[in-house]
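In: sequence and predicted structure, then a few things I'm wondering about:
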Amino acid sequence: MTTINGAAQATTIESASTSPPQSNPNSAGALKNEFITLMVAQIENQDPLNPTDGTEYVAQLAQFSQVESSENLVQLMQANTTMLDNLQVLSTAALVDKTVTVKSDQLIASSSSRHQGYLDLTLSSNNVTIELIDAVGNVKALPLGAHPAGRVDYAFDADNLGLNGVYQMRVQLDQGQEYQPAIYQQGKVQQVTTPLVGGTSQIDVTGVGQVAFYDVAAFAQ
């Protein structure tokens, strides 16, 4: 796992072309070459009065070619996967110290922190209220009033609401509207963590915590 803590810190990225290719004696290409060698030797030493039917040779050679093509396709896909992983590392590393908007209902508050973002309402509501629930179930309410469907911006200071710690964000709407609108928060990227094998990169966002790279909804300077 590679962790990137600052914009000036670099990480070494190895691609599929970093190490020299290793020959595999059991690969389709090697087996096909061996088959051709044996076929030529058998043809050279066959009985001229009773020659071997070449149809079977051609069919077997075609099968080897199909297997070899499949192996080449698998190798190409592996190389593309490695390239995409490297591109993800480079793109996420560039996010350090940048402000992003992420989709998350977790909020981490401190006495001096300021939080802002927006909700995505599917339907209009006469009563839009953000509820902040702490670990023991205490609720802090942030009324936003009536809003039509679409984006609803919010901003608040943790000190004004007496917030300190980790909270789950929940939205209360008009009676009968049971769905939960998507919650988006803005924050600065403090750290990027990339997995060694597979998976998506994780970013640590101020006021939100760690989220997956694909949860980033917008980028800003």
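Out: Yep, that arrived.

In: could you use CA atoms for every contact and neighbour count after this?
Out: Noted.

In: for the nearest residue to Val189 once chain neighbours are set aside, grab the count of nearby residues.
Out: Leaving aside its sequence neighbours, Val189 sits nearest to Val205 (Cα to Cα, 6 or more residues apart in numbering; 4.5 Å). Residues near Val205, counting by other Cα atoms under 10 Å, number 25.

In: Gln185 is in contact with Val205, correct?
Out: No - under the criterion of Cα atoms under 8 Å, Val205 is not in contact with Gln185, lying 9.4 Å apart.

In: please point out which parts of the helix or strand containing Tyr118 sit buried.
Out: Under the criterion of DSSP states H and E, Tyr118 resides in strand 114-121. Residues of strand 114-121 classed as buried: Arg114, His115, Gly117, Tyr118, Leu119, Leu121 (neighbour count, 16 or more other Cα atoms under 10 Å).

In: check it against this one:
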Amino acid sequence: MTVSSTTSSGNTTLDTIVANSKKATTGSTDALGNAISSAAGGQTLGKDAFLQLLVTQLKNQDPLNPQDNSAFVAQLAQFSSLEGIQTLNTSVNNIAGSFTSSQALQASSMVGRSVIVPTTQAVVDTSKTFSGTAVVPSSVSDATVKITDSSGKVVRTLTLGSEPAGNAAFTWDGKDDSGTLLASGTYTFNAAATISGTSTALTTNLPATVSSVTLGQNGGEMMLNLAGLGSIALSKVQTIGL
């Protein structure tokens, strides 16, 4: 009689054991049934219950037709695999717990820090010079950055001109096209250039301040909550500053 284990959780189910025990004698079947009831209580079997059933099986085998050695070795291998899977599950759970603790420590150090992220919006203090970059995929001759206020009005157009492939840096003094200093607030930066004869939008990397952090759930990624801008995944951060 062979006891088999399922692959979904690494444990042996009662239905499988009963199905595989039909070849046993009446006496051994009764003993095995009693062992199943006491060891499992109708639940999925663990390694201790598996071993108890294996011992009960050996005690009640037919002496005139004993279990084949290869079948016995196979059942021992199943027991060893089951124990290994349970040990692995424990180790993975411990690693997951350590990862969560590491995330919490990392999160506490991120609050209040300045980061550079791919976005078109930024909270700007117009009393200071604002800096950002535009990602240029190939050499261009007419890169520009249009700055729009919260009402959707274009207040300034920065001409970058010719730029090689890479990150094209730009600065803004907080003034509009007429030279008037604007109020601090949220502004949108739209960079564009002509590539292969077509006007193409460029990705902009702008500074932002981390106001809080949301820890990833069930192994998910940590999210940074940016002041006035919303959330972004930690993996998208280009640079972490002071």
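Out: Nice, thanks for sending it over. Every value quoted in this text rests on a predicted model; they were computed, and no experiment measured them.

In: where does the TM-score land?
Out: TM-score of the superposed chains, computed with TM-score structural alignment, normalised by the length of the first structure, equals 0.69; 195 aligned residues with a Cα RMSD of 3.2 Å.

In: and of the buried residues of strand 114-121 of the first structure, the nearest to Ser201 of the first structure?
Out: Gly117 (22.5 Å; Cα to Cα).

In: what lines up with that closest one in the second structure?
Out: In the second structure, the residue paired with Gly117 of the first structure is Gly132, using TM-score structural alignment.

In: which bit of the second structure covers the longest strand seen in the first structure?
Out: The longest strand of the first structure (DSSP state E) is strand 182-194. The alignment of strand 182-194 of the first structure onto the second structure (TM-score structural alignment) spans residues 203-215.

In: how far off centre is the matching stretch?
Out: 18 Å (Cα atoms, centre = their mean, to the nearest Å).

In: what does it contact?
Out: Stretch 203-215 of the second structure has contacts (Cα atoms under 8 Å, 6 or more residues apart in numbering) with 100, 103-104, 107-108, 110-123, 131-136, 189-191, 221-227, 238.

In: which PyMOL command selects the buried ones in those residues?
Out: Entered in PyMOL, the line below selects the buried ones among those, by 16+ other Cα under 10 Å:
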select buried, resi 100+103+104+107+110+111+112+114+115+116+117+118+119+120+121+122+123+132+133+134+135+136+189+190+191+222+223+224+225+226
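
In: what about the contacts of stretch 203-215 of the second structure, which are in strands?
Out: Reading strands off these with DSSP E, I get 114-118, 121-123, 131-136, 189-191, 223-226.

In: assign a three-state SS to the residue of the second structure most remote from its centre, would you?
Out: Within the second structure, Leu64 marks the point farthest from the mean C-alpha position, 57.7 Å out by Cα atoms, centre = their mean. What DSSP: H, G, I helix; E, B strand; the rest coil gives for Leu64 of the second structure is coil.

In: how much space separates it from Leu58 of the second structure?
Out: 13 Å (Cα to Cα, to the nearest Å).

In: likewise for Ala40 of the second structure?
Out: 18 Å.

In: check Gly230 of the second structure too.
Out: 65 Å.

In: more neighbours: which of those two?
Out: Leu58 (15 against 11).

In: what's the counterpart of the residue nearest to Val189 of the first structure in the second structure?
Out: Match for Val205 of the first structure (TM-score structural alignment): Leu226.

In: before we move on, what about Glu131 of the first structure?
Out: Match for Glu131 of the first structure (TM-score structural alignment): Lys146.

In: which residues are in contact with its match?
Out: Val154, Val155, Arg156, Thr157, Leu158, Thr188, Phe189, Asn190, Ala191.

In: disregarding residues adjacent in the polypeptide, which is nearest to it?
Out: With Cα to Cα, 6+ apart, the residue lying closest to Lys146 of the second structure is Thr157, at 4.5 Å.

In: just name whatever secondary elements the helix or strand containing that neighbour is in contact with.
Out: Here Thr157 of the second structure sits within strand 154-163, counting by DSSP H and E. Where contact means 3 or more Cα pairs under 8 Å, 6 or more residues apart in numbering; DSSP states H and E, strand 154-163 of the second structure is packed against strand 140-148, strand 166-172.

In: return the most buried member of those strands.
Out: strand 140-148 (a mean of 19; mean count of other Cα atoms under 10 Å).

In: that older thread, quick one: the strand holding Thr157 of the second structure to strand 140-148, angle?
Out: 160 degrees (axes from the mean of the first three to the mean of the last three Cα atoms, to 10 degrees).
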